[in-house]
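> got a sequence here, can you build the structure:
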Amino acid sequence: MTIKNSRDARLAEAVALREAGEHEQARQLLVALADQFPADAAVAYQTAWVHDVLGLETEAVPFYERALAGDGLSEQERRGARLGYASTLRGLGRYPEAVEAFRGGLAEFPDDNALRTFSAMALYNVGEHHEAMRTLLEVLAATSADPAVLRYRPAIEHYARDLDAVEQAE
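Below is the predicted model:
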């Protein structure tokens, strides 16, 4: 078995373990893989993810950074790494860094509503309440299937653009 095939099989095993709820076993296998393949973005991403699942956010950060610095992630993995990294920074109280990480993710994936929603939380944390509210209103208006929200969609979109708008009495 070649090193590449060995890496692929071990990575698949680790992902299967994580998906089966065997998080600590997956973590041990992924940490060993990350040591063996330090420049492998997919291994770094899976290693970050399992650390997050275990509540080991601080340990997840450098693996997210390695994943995002490398090549080889699928678009879905890259989106996940962007969201995971920025959300982890936010969860650690590193709000300004989280805002910047979300901005980087949104520059790459501007229509990703999960990134936009979590970004709004980080914006709130740094006191950018207007921008946070605008973002959430835009996501709500664009994605809600609730009939009551749909009925008021034009008004929601209007206030998303200018939350401080005041209608002038005639």
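
> every contact and neighbour count from this point should use C-alpha atoms.
Fine.

> what ranges do the strands span in the protein?
Taking DSSP state E, the chain contains no strands at all.

> what about the helices in it?
Along the chain, counting by DSSP state H, helices occupy 3-19, 23-36, 41-53, 57-69, 75-91, 95-108, 113-125, 129-143, 147-151, 153-161.

> list the buried residues in the fourth one.
Yep, that's helix 57-69 we're talking about. By neighbour count with 16 or more other Cα atoms under 10 Å, helix 57-69 contains the buried residues 57, 60-68.

> got TSV for these, with distance to residue 10 too?
Converted to TSV, the buried residues of helix 57-69 look like this (distance: Cα to Cα, whole Å):
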residue	distance to residue 10
57	23
60	19
61	22
62	21
63	17
64	19
65	22
66	19
67	18
68	21
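
> okay, which residue is most central for this structure?
Per Cα atoms, centre = their mean, the C-alpha nearest to the average position across the chain is that of residue 83, at 0.9 Å.

> out of the helices of the chain, deepest packed?
Sort the helices of the chain by mean neighbour count, taking mean count of other Cα atoms under 10 Å, and helix 41-53 sits at the top with a mean of 26.

> now for it, which elements pack on it?
helix 3-19, helix 23-36, helix 57-69, helix 75-91 (3 or more Cα pairs under 8 Å, 6 or more residues apart in numbering; DSSP states H and E).

> let's see this one next to it:
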Amino acid sequence: MDQLQEAIRLKNEGNLKEAQPLLAELANEHKEDQKVLLVAAEVHEKLELFPQAITFYQQALEFDLNEEYRKKALLHLGISYRAVGLYEQARETLEVGMSEFPSSNPFYIYFAMTLYNLGDSDLAMEIMAQKLIETTKDSELINHRGLIEFYASCLDETFN
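As a prediction, the model looks like this:
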């Protein structure tokens, strides 16, 4: 499959617009090839062609992907759903990702963004604050960890 190698070369060199039509054609001709589908999805997503990326990620997830590819496909499918305003599908996909890959922080961040889009800004902020505290190396934030965790769980409350 020399066309795939050419498309990957173009992608790696940053020539996404040149790689895109080649990958779209390959993905339509080789719907059973996980690698083609994932590379096509990635390029379409980077070009903000989200509906096409969604289709390719969905097709790839129909296969028994290895752990790394499944994690990437679930994450980017959720991101792409969110990008086109399919917030419930994004939420469901990201929830699957958090369930299968609980130590992968990007799932939680995009899940929080999706919750914000769905109008659940309190939980979104709580998740964001928690992930910030869990992952930061900033000593000032670490010193405020207890307060940040406390206030993140009661953003709408005031204390007199």
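
> what's the TM-score here?
The TM-score (TM-score structural alignment, normalised by the length of the second structure) is 0.87; 160 aligned residues with a Cα RMSD of 2.2 Å.

> related to what we said a few turns ago, any idea which of the helices and strands packed on helix 41-53 of the first structure gets closest to residue 43 of the first structure?
helix 23-36 (6.0 Å; Cα to Cα).

> now do that closest one: which range of the second structure does it align onto?
Using TM-score structural alignment, helix 23-36 of the first structure lines up with residues 16-29 of the second structure.

> can you list contacts of that stretch?
The contact list for stretch 16-29 of the second structure (Cα atoms under 8 Å, 6 or more residues apart in numbering) reads 3-4, 6-8, 10-11, 33, 36-37, 39-40, 43-44, 46-47, 56.

> for stretch 125-136 of the second structure, same thing?
The contact list for stretch 125-136 of the second structure (Cα under 8 Å, 6+ apart) reads 105, 108-109, 112, 141-142, 145, 148-149, 152-153.

> and the aligned partner of residue 137 of the second structure in the first structure, what does it touch?
Aligning on TM-score structural alignment places residue 137 of the second structure opposite residue 145 in the first structure. Contact analysis of residue 145 of the first structure by Cα under 8 Å, 6+ apart lists nothing.

> could you measure from the counterpart of residue 74 of the second structure in the first structure over to residue 48 of the first structure?
Using TM-score structural alignment as the criterion, residue 74 of the second structure maps onto residue 82 of the first structure. From residue 82 of the first structure over to residue 48 of the first structure the distance is 11 Å, taken as Cα to Cα, to the nearest Å.

> what does residue 17 of the first structure give?
15 Å.

> which non-adjacent residue is nearest residue 87 of the second structure?
residue 114 (6.1 Å; Cα to Cα, 6 or more residues apart in numbering).

> would you agree the one you found is in contact with residue 90?
Yes: with contact defined as Cα atoms under 8 Å, residue 114 of the second structure reaches residue 90; the gap is 6.9 Å.

> what is in contact with those two at once?
Residues touching both residue 114 of the second structure and residue 90 (Cα under 8 Å, 6+ apart): residue 82.

> for residue 114 of the second structure, what are its contacts?
82, 87, 90-91, 124.

> turn those residues into CSV, including distance to residue 99 of the second structure.
Shown next, in CSV, are those (distance: Cα to Cα, whole Å):
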residue, distance to residue 99 of the second structure
82, 18
87, 18
90, 14
91, 12
124, 17
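
> what's the closest of the residues you listed to residue 98 of the second structure?
residue 91 (10.3 Å).

> residues contacting that closest one?
Here residue 91 of the second structure is in contact with 78, 111, 114-115 (Cα under 8 Å, 6+ apart).

> now with 7 Å?
Taking Cα atoms under 7 Å, 6 or more residues apart in numbering, we find residue 91 of the second structure in contact with 111, 114.

> that one pairs with which position in the first structure?
Match for residue 91 of the second structure (TM-score structural alignment): residue 99.
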